[in-house]
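*Asks:* Let's see this in three dimensions:
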Amino acid sequence: MRRTIAALTMAAALMTGGCATAPAADAPALASAPAAQPPADAGLNRLVQAVNIPYEEFTLDNGLRVVVHEDRKAPVVAVSVWYNVGSKDEPKGKTGFAHLFEHLMFNGSENAPGDYFEPLREIGATDFNGTTWFDRTNYFQTVPTPALERALFLESDRMGHLLGAVTQEKLTNQIGVVQNEKRQGDNQPFGLVEYAQLEALMPEGHPYHHSTIGSMADLDSASLEDVKQWFRDKYGPNNAVLVLAGDVSASEARPLVQKYFGDIPRGPVNTPAAAPVPTLAAPKAETMKDRVAFTRLYRNWTVPGMTDPEYVPLDVGAAVLGGLASSRLDNELVRKDQTAVRVSASVQPFQRLSLFEVQADVKPGVDPNVVAQRVDAIIADLVANGPTQDEVRRVVMRDLSSRIQGLEQVGGFGGKATALAEGELYADDAGFYKKQLAAYATVTPDSVKAALQKWLNRPVYALTVVPGERDAYEEAAASKGAASQRPRYYREPQPGEQPMAPLPFVEGRPLPQVGSIPNLDFPDVQRATLSNGVKVTYAQRTSVPVTRVALEFDAGIAADPAAKLGTQSLMLNLLEEGTTSRNSIQIAEEQERLGASINPGASLDRTGVTLTALSANLAPSLALMGDIVKNPAFDPAEVERIRAQQLAGIAAEMTQPQGLALRALPPLLYGAAHPYGKPFTGTGDPAAVKAVTRDELFAFHRAWIRPDNAEIFAVSDLPLATLLPLLEGQFGNWAPAPAVKGVKNFAAVPPAPKQRIVLIDRPQSPQSLILAGEVLPLKGTDDILVLDSANEILGGNFLSRINMDLRETKGWSYGAWSLIQMIENRMPFIVQAPVQADKTGPAVAAIIDHVKNFTGSKGVTPAELQRVVNGNTRELAGNFETSAAVLSALRSNALFNRPDDYYETLASRYQGMTQQALDDAARKVIDPSKLVWVIVGDAAKVRPQLTSLGIPVEVVPAQPRQ
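*Replies:* So this is what the prediction gives:
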């Protein structure tokens, strides 16, 4: 469960104070994999060797384990603290405590009072968050190098100086926030499935029997002393791992870590509870009703944990079954039988065990029993006969390529710090990632078959979720058992073991100063032009041997034909489903063998096809991309298959709060005749999708997907002189079709704003989704930096007025925000707030008050201005750490007609901002009386709350009446 910031995934034991160094060999060149053959074992081994995160580690006298990885590519450091405690360590009657405590850890410590995000924002932290899961709780941020000492102070203060800052008021508030996080998850289609799975698969008292989010009743019963004792028992330094990755060496890090963490006393050792892999006594089948668009089938088994030798072959087996784009289930059920619209299989890893899961979404109109029999037969065949060598190698190549790409980021949810921390915490080996990758490279079809036969021949849990009125759902059902009861696997305190004694409060413990942070040095931008006039914009990044290419067309959702909404989406979804020389399976398999990823997609303004490829395999990857873009077959059988999938996707959107809101708001803001007056999901209108012909798909492709409507953006470790001939070979001789080039018409004027509330009735919703918007008199080519900075204060980030009120003060929401949506033409101002159902009306009133006050007499304060200036200037280096971020910036600069040095000028522009300038920018264009509201919720509960607002209310059903 992650604590989300607003607007829209493992050395031997060391002697105390000792130091060990992991191997730090240079990464060898990558082997090129032939397009038509699986890579040789030698090639896979060379790829494994290329995945290298050299590190040093040491342990403080108090038991804190520290791992340091030096990476000087950018002036940033990832600071990641992982605690050896998760929801599996919770006693019965106290479920959700680990996650609740994670929230409290963000509410300030004794020497850093106030919300923890405040000082993080001030120092320009990026990728900052905290998460709780079954096995661990972690806190992480990437900070500019001169702010490292400040980050270490903050992390150490909440490790050693927290309890004096934990109050009943904070606890009560965060209980409300966590309960709204639970409501937000429960409110989604299939949102109750995890509870059923854990209940069925794990025996009563097993540490993994309950979900990390916990129960409403247990959260309600949490006392101040409960959470303080949780801290004393679980948050000692000897129960934690600190990883520093980035612009720092071990010799630089050690004195800083000693300075800030060295005086924190040891606590109890949290030895993870014993958690054997349970086996059902007999197969178990259950059916659940939910407000869903189609039937979904689940097959689940418990299997060994992530450090077990059998985990890797099981993970490979799951990918062969339903993880690859060319998986067995995809090929048989989605492509061949066309009885399912989506399938998947995966292993969700935990420390003590893992969950092997298969899913199949039944095509509407198909008998679920027929699909269930086919799913079981396909699983049984793989278990009996195992995968082929080619299937195994495709899985491994895909995973190795993904890991190589991940090496570019030092922090965040999946960077190098995460790989080192997981290994240290779960395997007592920061280099465990290397051993696991070696296991992938050497896995064989026989080892996969043996693991599948051992674990999937056990009784299965089969869950079927069918459309219907959701079964009775009680938010705060009574807790099962007294709070004092312990699960039978609970580890009792050891004799003589004492809780951690928190350090006494030392008033005035000084907050370290932040050193001078240099301005961003954005990569140099180079340009070229292909023979046919296609422009190429390029920047070089050499940290990983990866190339990213975006072939972009001036189209987007705005180009979707008003009479046939969904045409573009259907066309894009078909590009990878067959060309004049390759079928869909061949395209999927070739990407997997190359370790490449090709993705068609669209924003409101642009349509694009992106390629991410290992640079050693760039030539064949580009050849595949070129074939997909230029030579679609739109095979009639594939058209019908993808059409059915898109229709199922639209039906699913109409069961989701977010999908319903994003479909409803745009035509209310822009009018149906405007290019932006279309569902922002881009999936279109179901009646229109049913009627689109193959000829119309070809016509759309000829009009919009053409070289005289295209531009290429690329970021690579290869120099432009090497990349350009490859681009020229694929796209330089591409001639436009004789059809007339498509042109978007923005002449239509959005309707005059008419304040109203459209309440979409979605019964049984424990939470309401509030979405409001108005069209601004601004275009994306206008300079809106000052306005966007003003919006940050109103609702644009975690510390904004709207979020801090609805979430941190009132506890009505898990997160609320506002944004100026950057698009090429008329931009909207949008507010979004999911809130508990009984606070819908008051939440709307609170949002209106915030917007009125902000654009009226309560404008920007000096403190708010300084926070925006400091945060936005200091975060620039962290924002452009990866080649993906640089590629996105190149594309944005082109779309909004910005100069190449745009991002390098931002620091000085932020520093020149004034309160008056921000106030003027907001007051000029944001008018709360012009907001149009869409609310998705249970009308019977919500409608009465809206009467006092003085805004007309129209109630409409979530599903169109038949």
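
*Asks:* Only C-alpha atoms from now on, for both contacts and neighbour counts.
*Replies:* Noted.

*Asks:* Show me what the one helix or strand residue 890 maps to packs onto, helices and strands only.
*Replies:* Using DSSP states H and E, residue 890 sits within helix 883-895. Packing contacts for helix 883-895, counted by 3 or more CA pairs under 8 Å, 6 or more residues apart in numbering; DSSP states H and E, involve strand 535-540, strand 546-553, strand 710-716.

*Asks:* elements contacting the longest one?
*Replies:* Spelled out, it's strand 546-553. strand 607-614, strand 710-716, helix 883-895.

*Asks:* quick one: it to strand 710-716, angle?
*Replies:* Orientation of strand 546-553 against strand 710-716 (axes from the mean of the first three to the mean of the last three CA atoms, to 10 degrees) gives an angle of 170 degrees.

*Asks:* Just give me how far strand 546-553 sits from the chain centre.
*Replies:* 21 Å (CA atoms, centre = their mean, to the nearest Å).

*Asks:* ok, back up a step: would you convert the helices and strands packed on strand 546-553 into a markdown table that also reports distance to residue 953 and mean neighbour count?
*Replies:* Output for those, formatted as a markdown table (distance: least, CA to CA, whole Å; neighbours: other CA atoms under 10 Å):
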| stretch | distance to residue 953 | mean neighbour count |
| --- | --- | --- |
| strand 607-614 | 36 | 24 |
| strand 710-716 | 44 | 25 |
| helix 883-895 | 38 | 18 |
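
*Asks:* Please provide the structure for the following sequence as well, for comparison with the first:
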Amino acid sequence: MINKLKLIACFLLIGSAGVAQEVEFTEYDLDNGLHVILHQDNTAPVVTIGVMYHVGSKDEAPGRTGFAHFFEHLLFEGTQNIDRGEWFNIVAANGGNNNANTTEDRTYYYETFPSNNLELGLWMESERMLHPVINQIGVDTQNEVVKEEKRTRVDNAPYGKIIYNTGIVPYMFDKHPYKHSVIGTMEDLDAAQLDEFKGFFDKYYNPNNAALVVAGDIDIEKTKKMIKDYFGPIPSGPEVERVDIEEEPIEEKIIATEYDSNIQIPAMIYVYRTPSMKERDAYVLDMISSILTDGKSSRMYKKMVDQDKEAIQVLAFPRTMEDYGLYLMGALAMGDTPLDTLASSMDEEIKKLQNELISEEEFQKLQNKFENRFVNSNSSVQGIASSLATYYMLYGDTDLINEEIDIYRDITREEIKEVANKYLKENQRLELEYLPQTDTQ
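*Replies:* Okay, the predicted model is just below:
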């Protein structure tokens, strides 16, 4: 009886946690095309104001890579009403924090404030959209900042070419601008003229190419009025023509070698081109990643790290994007283990997924992991704001913040086997030997 009561209590706890994570929101459009999403949560006096622009590295012109990421920095320089260098000071002085980030598909800016500074946050983001100062001193300053970031995060970081895709995407895409890394090249930024930066802003940083999210301790009607006051007068821009480039399928194995002077341990990496983040198969691949390398009980970790002691670390994860995706698998060699040995072990795990259904026990464990991830995914208003903007802009369905878990729940063992066969094919992948740089290379 005691065990049954514990079991019932556990189910009740899981059920209540799931309900607690239900995110209610209101969304609508202003006349200028700005999409607005509001989430009210008055449990803590905190509010996040975020603006996501539908522009990423894939939207850059040939020979001008790095523009989208560059703007992530440039638009903190100042506005007509915020003095140069004062953006961060204003946020900090009012008890807030802020940041921005860029991907292949979008750029996101946000501030988190005590909720009595909601209006300040709205004003600052409207200033960024309407009145940014884009001048040569700002471009020159941020050019140096971006160069230092590239040196720190990519050029001088161990496995930087893998982490930031710079050593991967040129092999995986021929036509699509995903073939360029998000951070771009410094040569392209150095060659750009001031008018090109202004033109990039005029093309993409308009209300009809953006989503504004306000999440936290707010009053919906009062917030709507402030949004209309600050963002309503901003004029719409031209309609953005979206990238529409289809890649030819990869039909022959790509074999390549990359060198890294910052590492001592070689790695064997497999990379597959996969479907858009919006496709159901992308969710299945996410589950496959968990089976292979999520935790010490995962298949690759148990075999390659614990049992055979041929790897010191294993990895498998999808890099999801709006148009296509990438799926990476890899292992770092233990001692003098040949990379061929790592490759054989990874192939063995792939074949198991392709030829055998995962057990019911493993499948239930997998479902539990994703349920737990869902329950914890929206634990802060800052996270909720980012999720709402992402689901709207890149998936076209804001409701996914609550409903995405149903996709995972609906995935079957048979589907996992089917997707492994569909995408993890030897003739459709990059086999990358990632080696320490030596003086002779």
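
*Asks:* Next, the TM-score between them, please.
*Replies:* Here the TM-score for the pair of chains, by TM-score structural alignment, normalised by the length of structure 2, is 0.92; 431 aligned residues with a CA RMSD of 2.3 Å.

*Asks:* just to revisit the earlier point, now that we have the helices and strands packed on strand 546-553 of structure 1, can you turn them into TSV and tack on distance to residue 77 of structure 1?
*Replies:* Listed next are these as TSV, based on distance: least, CA to CA, whole Å:
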stretch	distance to residue 77 of structure 1
strand 607-614	26
strand 710-716	23
helix 883-895	17
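
*Asks:* Out of these, flag the one nearest residue 907 of structure 1.
*Replies:* Distance to residue 907 of structure 1, taken as CA to CA, is lowest for helix 883-895 among these, at 15.9 Å.

*Asks:* tell me, the closest one lands on which residues of structure 2?
*Replies:* Mapped onto structure 2 using TM-score structural alignment, helix 883-895 of structure 1 covers no residues at all.

*Asks:* Likewise for stretch 651-667 of structure 1?
*Replies:* Stretch 651-667 of structure 1 corresponds to no residue of structure 2 when matched by TM-score structural alignment.

*Asks:* Relative to residue 428 of structure 2, how far out is the closest residue to residue 353 of structure 2 other than its chain neighbours?
*Replies:* Among residues not flanking residue 353 of structure 2 along the chain, residue 417 sits closest, at 5.6 Å (CA to CA, 6 or more residues apart in numbering). The spacing between residue 417 of structure 2 and residue 428 of structure 2, counted by CA to CA, to the nearest Å, is 17 Å.

*Asks:* Look at those two and report which has more neighbours.
*Replies:* Ranked by neighbour count (other CA atoms under 10 Å), residue 417 of structure 2 and residue 428 place residue 417 first, with 21 against 18.

*Asks:* which element is that one on?
*Replies:* Using DSSP H and E, residue 417 of structure 2 falls in helix 413-423.

*Asks:* for the very next helix or strand once past that helix, packing partners?
*Replies:* Following helix 413-423 of structure 2 in sequence order, the next helix or strand is strand 429-436 (DSSP H and E). For strand 429-436 of structure 2, the packing partners by 3+ CA pairs under 8 Å, 6+ apart come out as strand 254-260, strand 267-274.

*Asks:* what range in structure 1 does strand 429-436 of structure 2 sit on?
*Replies:* Strand 429-436 of structure 2 corresponds to residues 460-467 in structure 1, going by TM-score structural alignment.

*Asks:* same check, this time on stretch 322-336 of structure 2
*Replies:* Going by TM-score structural alignment, stretch 322-336 of structure 2 sits over residues 351-365 in structure 1.

*Asks:* Without its sequence neighbours, what residue ends up closest to the residue most central in space within structure 2?
*Replies:* Centre of structure 2 computed as the mean C-alpha position; nearest residue by CA atoms, centre = their mean is residue 103, 6.3 Å away. For residue 103 of structure 2, ignoring the flanking residues on the chain, the nearest one in space by CA to CA, 6+ apart is residue 56 at 5.6 Å.

*Asks:* To which residue of structure 1 is the one you found aligned?
*Replies:* With TM-score structural alignment as the matching criterion, the partner of residue 56 of structure 2 in structure 1 is residue 86.

*Asks:* just residue 306 of structure 2 next, same as before
*Replies:* By TM-score structural alignment, residue 306 of structure 2 lines up with residue 335 in structure 1.

*Asks:* where does the residue lying closest to that match once chain neighbours are set aside land in three-state SS?
*Replies:* Distances taken as CA to CA, 6+ apart place residue 641 nearest to residue 335 of structure 1, at 7.4 Å, with adjacent residues excluded. Following DSSP: H, G, I helix; E, B strand; the rest coil, the label given to residue 641 of structure 1 is helix.

*Asks:* What about residue 641 of structure 1, how many residues nearby?
*Replies:* By other CA under 10 Å, 21 other residues sit near residue 641 of structure 1.

*Asks:* okay but it is in contact with residue 337, surely?
*Replies:* No - contact criterion CA atoms under 8 Å: residue 641 of structure 1 and residue 337 do not qualify, at 9.9 Å.

*Asks:* contacting residues for the aligned partner of residue 211 of structure 2 in structure 1?
*Replies:* Using TM-score structural alignment as the criterion, residue 211 of structure 2 maps onto residue 241 of structure 1. Applying CA atoms under 8 Å, 6 or more residues apart in numbering, we find residue 241 of structure 1 in contact with 64, 65, 66, 67, 81, 82, 83, 421, 424, 425.
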